[in-house]
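Engineer: I'll drop the sequence and a predicted model, then ask my questions.
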Amino acid sequence: MTDQAETGRGGPEVSARLRLVGVLLLAAYLGLVGWVVLRPVDVGWTTPANLTPFDSVRYAFALGWPEGARQLAGGLLPLAPLGVLLPLAGGRTRARWLPSLLRTAGSTALIATALEILKSWAPGHVLNVDNLMLGTLGAGLVHLAVVPAARARAAALGRRDRTAVPAPAPSPLQTPFPSPFQNPRQNPLQAPRPLRPLETGRRGGLTGAQPLR
């Protein structure tokens, strides 16, 4: 997922430690979701598989608003944290919101599809296309609500840290050589003292320029 073009435009810049934390959190959450979704359930009967988009949601709302809200939340919430965990594990601190959203939604759709296929083989579960669609939608909504603002905040903090870095001290090798007209007792790092104008001596001769005391 790393390429030179994205690196030049501020691509993967997350520290290795933070990216490792994101990968571990993502793996732990996927393990938890897999255990909850794929565990066998003892039921007396099951509904047929649903391959019509939002058919189960319409049926739930036909039974009442509480049942419809429960069905809707049950589809949106399980995969919603992937909207943050996937970009964190990917390691991008600065990216355009639309490509980032499409990457997150596509990855979530693949994960949801795999879970639905595996769930259809577990006892007491049936395939429901609404879980796939609602899970992808939930991850996309969380991504839009959190990730762009977090990346903008991180970019602002990075710019502030760069401007707060003090200028490096001059190296001893960069110290300028003293001028031949400079007082040898004067610090070479200080500005040279101004010279007196040429004056005429008592015998009409020029005394030469001398530094002001």
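Structural biologist: That came through fine.
Engineer: CA only for contacts and neighbour counts going forward, please
Structural biologist: Noted.
Engineer: spatially central residue in this protein, please.
Structural biologist: residue 93 (2.6 Å; C-alpha atoms, centre = their mean).
Engineer: chain neighbours aside, what residue packs nearest to that one?
Structural biologist: Spatially, and ignoring its direct neighbours in sequence, residue 93 is nearest to residue 151 (5.6 Å; C-alpha to C-alpha, 6 or more residues apart in numbering).
Engineer: now do the longest helix along the chain: which elements does it pack against?
Structural biologist: Looking across the chain with DSSP state H, the single longest helix is helix 129-163. Applying 3 or more C-alpha pairs under 8 Å, 6 or more residues apart in numbering; DSSP states H and E, we find helix 129-163 packed against helix 55-62, helix 65-76, helix 82-90, helix 97-119.
Engineer: just how off-centre is the first one within its chain?
Structural biologist: By that I understand helix 55-62. 38 Å (C-alpha atoms, centre = their mean, to the nearest Å).
Engineer: and the comparison structure, right after this:
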Amino acid sequence: MQRQGFIGGSAAIRVRVAGGVLLAAHLAFVAWLMLRPLDVPWVMPANLHPFAGIRADLALGPREAAHRIGEGLALLAPLGVLLPAVHGRLRVSPLGSLVATAAAAALISLGIALLQTGVPGRVVDVDSILLNTVGVVVAHLAVVPASRALLRRRDRRERPSAVLQEDAAQGRTPTIPRVGIAP
């Protein structure tokens, strides 16, 4: 019996498992990338003022700013798709899904930033947390609602045949036409 609202079937299970594997692989890659020590002669001070780093990036010119801001947006963006895929719900509030995904991404980004405090050459940058979270939100909005709608349509097309097969396997429900309803 399929639980209401979850993706059903063996293909959907494969999607959820593949999403989980891809999520673990992506998080391992991000941890490797962001928690490696840097061999630098000096380290910039920590940035705890929101948008100060983004303003500094914009002062470097449009090309360099696009590169640096794009890196911040793209680092955790796959989580916007992978987290809902692992969860596997088709019938869920779009706003609730977006908020839960954004909150999870912000917490993961904050965890990475806090772990970076113990890594030589790395410093905390509050703008990276903001950019990472915005990247996840953009990826979620771009992919998840459309893919859920597609999966719901496919599920509706497959469900009537599954109900008919279930009825055929168990037989028809017996009815007694002359029995009244008890009070």
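Structural biologist: Now that the structure is in, tell me what you want to look at. This is a predicted model, so every value here is computed, not measured.
Engineer: let me see the TM-score of these two.
Structural biologist: Once superposed, the chains reach a TM-score of 0.82 (TM-score structural alignment, normalised by the length of structure 2), with 165 aligned residues with a C-alpha RMSD of 2.2 Å.
Engineer: on that earlier part again, nearest to residue 12 of structure 1, out of the helices and strands packed on helix 129-163 of structure 1?
Structural biologist: Set against residue 12 of structure 1 and scored by C-alpha to C-alpha, these come closest in helix 82-90, at 7.8 Å.
Engineer: name the helices or strands packed onto the closest one?
Structural biologist: Looks like helix 82-90 of structure 1 contacts helix 16-38, helix 97-119, helix 129-163 (3+ C-alpha pairs under 8 Å, 6+ apart).
Engineer: average offset of stretch 132-150 of structure 1 relative to structure 2?
Structural biologist: After superposition onto structure 2, stretch 132-150 of structure 1 sits on average 0.4 Å from its aligned residues (mean C-alpha distance after the TM-score superposition for structure 1).
Engineer: what range in structure 2 does that stretch sit on?
Structural biologist: Using TM-score structural alignment, the residues of structure 2 aligned to stretch 132-150 of structure 1 are 129-147.
Engineer: just tell me which of the helices and strands packed on helix 129-163 of structure 1 ends up closest to residue 125 of structure 1.
Structural biologist: Taking C-alpha to C-alpha, helix 97-119 is the member of those nearest to residue 125 of structure 1, at 5.9 Å.
Engineer: what residues of the closest one count as buried?
Structural biologist: By neighbour count with 16 or more other C-alpha atoms under 10 Å, helix 97-119 of structure 1 contains the buried residues 100-101, 103-105, 107-109, 111-113, 115-116, 118-119.
Engineer: corresponding residues in structure 2 for that helix?
Structural biologist: Per the alignment by TM-score structural alignment, helix 97-119 of structure 1 matches residues 94-116 in structure 2.
Engineer: what about the residue lying closest to residue 97 of structure 1 once chain neighbours are set aside, how many residues nearby?
Structural biologist: Leaving out its chain neighbours, the residue that sits closest to residue 97 of structure 1 by C-alpha to C-alpha, 6+ apart is residue 148, at 6.4 Å. As a burial measure, residue 148 of structure 1 scores 19 neighbours (other C-alpha atoms under 10 Å).
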